[in-house]
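**Q** give me coordinates for this.
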Amino acid sequence: MTSAMTHSASRWVYRLAAIACSTLVLAACGKHETDVVRQKQVSVVNVSASSGPGQWQVPGQVGAREETPLSFRTDGKIIERAVRLGDQVAKDQVLAQLDPVPARQGHDSAQAQLAAARKGFEFATSQRKRDQQQARAQLISRAQLEQSENAYAQAKAALTQAEQQAAQASDRLSYTKLKAMHAGVITAEHAQTGQNIAPGQPVYSLAWSEGKDVIGDIPERLLASVSVGQQASVRLNALPDQVFPATVREIAPAADPVSRTFRVKLTLDPDAVQARLGMTATILFTYAEDAGASPRFSLPATALFHDGDVPAVWLVQQSDSTLVLRQVTVISQGANTVEVSGDLKPGDMVVAQGVHTVSKGMKVVASQEQAS
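**A** Modelled structure (predicted):
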């Protein structure tokens, strides 16, 4: 009996020992798996200082140097549009037509009034001449001559008024035809056939100058580095391998109320014959670095993060491979790269991809990427 109890107790001891060992093994495995999960693999790039003159860029678009909205000078209903977007037009070519019936009726009425006024003036002129002759022969009284003079003055005034009204009616009739003021190309359509429009309401936009501009918007922080007459370079997105010279000719005196940017227009080199109106472009500005200025670092645009409203980058601490957030100042930003300054030094590693998927203090495994 005693031997059986001893054997049973031994089996329970063995079972408890086995459970304890299994628990320790599972705990060790769980800790190993947690460490693996916490060590996220990230793509990093080594920080290197930028050398030479600084360069920044903004997007732009090719536009006409002179572009004018075309509109009718009278109201009415559009019954015909003779040209379409992109059409080449000649000077004085008819582009659109309003319904001419109301204007023609006014014109015919004014012409009838003019004819009557001319007849009245002719009669008053003849009567005045006869009365003057009879007055000199003392055949009529002075009062009768004054009546003739007064009738003549009234008829002359009526004729002048009728002539002015007839001229205005003729103008209104001619205003029912919209003509091109210059030879050029139609760059926009603003109204449709059958539409009732008011005087001055745009129907087309006409680009009529030979030269072309590149138009871009400059952020306020970079405005001080741009001046009229400054040289720049333009790369057309349709021709990425070619760079064309351009010159700043105009800077907006006030910022756009929504974007808070300043519009700048650059004269494109005449040799850029491949540039077509509406093409998108990249405007490249070069500036000299001030002596004693903070070092500049060029990074992939995907490396830029924001700590609230402040730009920052994720820095990999080489001592323990954990992440810290370093605030930076953006000097310029392009489509694929960003130039920054701040508490960085050559050789530092920053996260280049997936900056929104990591967090402060995270342990990472760095995978090198070539810097742009």
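
**Q** use CA for all of it now, contacts and neighbours both
**A** Will do.

**Q** shouldn't Val328 be within a strand?
**A** Yes - assessed with DSSP: H, G, I helix; E, B strand; the rest coil, Val328 lies in a strand.

**Q** from memory it sits against Leu315, does it?
**A** No - in this structure Val328 lies outside contact range of Leu315 using C-alpha atoms under 8 Å: 11.3 Å.

**Q** out of the two, which sits in the more crowded spot?
**A** Set Val328 next to Leu315 and count neighbours by other C-alpha atoms under 10 Å: Leu315 wins out with 23 against 20.

**Q** which residues does the more buried one contact?
**A** 323-326, 348-351 (C-alpha atoms under 8 Å, 6 or more residues apart in numbering).

**Q** do that again at 7 Å, thanks
**A** Leu315 sits next to 323-326, 349-351 when contact means C-alpha atoms under 7 Å, 6 or more residues apart in numbering.

**Q** report the buried residues of stretch 63-80.
**A** For stretch 63-80, burial by neighbour count (16 or more other C-alpha atoms under 10 Å) applies to 63-65, 67-78.

**Q** this one as well, want them side by side:
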Amino acid sequence: MKKLILVSSLALTLSGCFSNDETKEITPIFVNTYTADQQIAISERTFQGTTVPADMTPLAFRHGGKLERLTIKSGDRVTKGEVLATLDTAKLKQQLQDAKAQRDLANSQFKRAETLKSKGMLSASEYDELKANQQLTAIQYKVLMQELKHSQIIAPFDGVVATIDVESYQNISSGETAFSIYKNDVIYVDVPVSEAFIEQLKKLDDPYDLKAEVHVKALNTNYEAKLKLFSAEPVAEIKGYLARFELKQSVRQLLPGTSALVAINIDQFKDNEQTAVLVPLNLLVAQEEQGDFSVWKVDESGSAELTEVLVSTTTAKGALVIDGVQLGDRLIASQLSKLTQGKEIQFVDGHQ
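**A** Below you'll find the model as predicted:
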């Protein structure tokens, strides 16, 4: 027993000699910095947008069946009333012929039943059975006639085929989208915007009078546009707010999904005296929501501070930031991926 106590005491003594309570020294990150020292008056706001079609309409058959050979393709222009796709109706036509024969037979049997009943040669139950059969076969024939009538998809308006979701000779279910078409005489441009921009819109007497110039790089052309709608709440699909502009003229060669630059003259806003601070593009940190950025600032204690910024536009010289950065702010210009909020930093030149 004494030996056991002695060993235990020795173990406790040794554990005290090798304590894990060692203080780890925090190593700061050495970074380069940039001092915001250029302020620029801005006359317009620019946004990156994407063209979207008006009245995108999915088309489907009311009844299932096997498709015949498709002759249309994505991008084809169609006219109202044009047959776009047809189901194979050979089997349906045979069923319709059989249903017609059954209907005619039921009609003949019911007429004979009426004669027999009037002579007292047919019971009421037999008469009712023949009458019910006549009505049933008439309904079956009518249903098949409707299926034959709806075995085609007809263009509901003049437009362009956007997507085709089926293939020739494919079996398709009732209500399953075969393809989509859209009107090509109206083009919209959707732009993700900030909450601050939405607040500026709300201050206008009539936000829908807001005008913009849309530049389409693919066509090297500018178009006039007008605000069509804007979201009062964030849109889940883009994780932010949305503004939609409508081009004033028809641009038939402008396809959905085309990138476009939307420029808005800020003289149209009530608080139109705006300046921006020039920030090098490589200092911007993209956030989760499209169009949102942050920068790493040096705070008063000399630590890293991630700050959201509002970018008006980007130029060859850098980003024009209208909120989040002021003249004299010191921004971190290197090691951005290694920074965390409140991280202790040292400057490469050795000066705080």
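
**Q** TM-score of the superposition?
**A** TM-score for the superposed pair, counting by TM-score structural alignment, normalised by the length of structure 2: 0.66. Supporting figures: 299 aligned residues with a C-alpha RMSD of 4.3 Å.

**Q** okay, and which of the buried residues of stretch 63-80 of structure 1 map to strands?
**A** The strands, defined by DSSP state E, take in 63-64, 67-71, 76-78 from those.

**Q** of all the residues you listed, which comes closest to Pro257 of structure 1?
**A** Taking C-alpha to C-alpha as the measure, Pro257 of structure 1 lies nearest Gly63 of those, at 22.1 Å.

**Q** now the residue mapped onto the closest one from structure 2. Nearest residue, chain neighbours left out?
**A** Following TM-score structural alignment, the counterpart assigned to Gly63 of structure 1 within structure 2 is Val52. Ranked by C-alpha to C-alpha, 6 or more residues apart in numbering and with sequence neighbours excluded, the top spatial neighbour of Val52 of structure 2 is Pro256, at 4.8 Å.

**Q** tell me how far the one you found lies from Lys183 of structure 2.
**A** Distance, Pro256 of structure 2 to Lys183 of structure 2, by C-alpha to C-alpha, to the nearest Å: 11 Å.

**Q** equivalent analysis for Gln109 of structure 2, please.
**A** Where Lys183 of structure 2 is concerned, Gln109 of structure 2 sits at a distance of 54 Å (C-alpha to C-alpha).

**Q** what do you get for Lys100 of structure 2?
**A** Counting by C-alpha to C-alpha, the gap from Lys100 of structure 2 to Lys183 of structure 2 is 41 Å.

**Q** can you give me the helices in the stretch 151-300 of structure 2?
**A** 195-203 (DSSP state H, counting those that start in this stretch).

**Q** Glu339 of structure 1: which of the ones in strands among the buried residues of stretch 63-80 of structure 1 is nearest?
**A** Nearest to Glu339 of structure 1 among these is Gly63, at 28.8 Å by C-alpha to C-alpha.

**Q** residues contacting the closest one?
**A** Contacts of Gly63 of structure 1 (C-alpha under 7 Å, 6+ apart): 212-215, 277-278.

**Q** do the same with Val44 of structure 1
**A** Counting by C-alpha under 7 Å, 6+ apart, Val44 of structure 1 has contacts 349-352, 366-369.

**Q** from Ile331 of structure 1, how far out is the closest residue to it other than its chain neighbours?
**A** Spatial nearest neighbour of Val44 of structure 1, chain neighbours left out: Val351 (4.3 Å); criterion: C-alpha to C-alpha, 6+ apart. Val351 of structure 1 sits 19 Å away from Ile331 of structure 1, going by C-alpha to C-alpha.

**Q** compare the two (neighbour count), which wins?
**A** Set side by side, Val351 of structure 1 and Ile331 show more neighbours around Val351, with 28 against 17, by other C-alpha under 10 Å.

**Q** list the residues that contact that one.
**A** The contact partners of Val351 of structure 1, by C-alpha under 7 Å, 6+ apart, come to 42-45, 303, 314-315.

**Q** show me which residues of stretch 265-276 of structure 2 are buried.
**A** Quick answer for stretch 265-276 of structure 2 (16+ other C-alpha under 10 Å): 265-266, 269, 275-276.

**Q** likewise for stretch 304-316 of structure 2?
**A** Result for stretch 304-316 of structure 2 [16+ other C-alpha under 10 Å]: buried residues 304-306, 308-314.

**Q** over to stretch 237-246 of structure 2?
**A** 240-246.

**Q** just the endpoints, please. Distance across that stretch?
**A** Terminal residues of stretch 237-246 of structure 2 lie 20 Å apart, using C-alpha to C-alpha.

**Q** give me the residues contacting that stretch.
**A** By C-alpha under 7 Å, 6+ apart, stretch 237-246 of structure 2 touches 187-195, 225-231, 233-235, 289-290.
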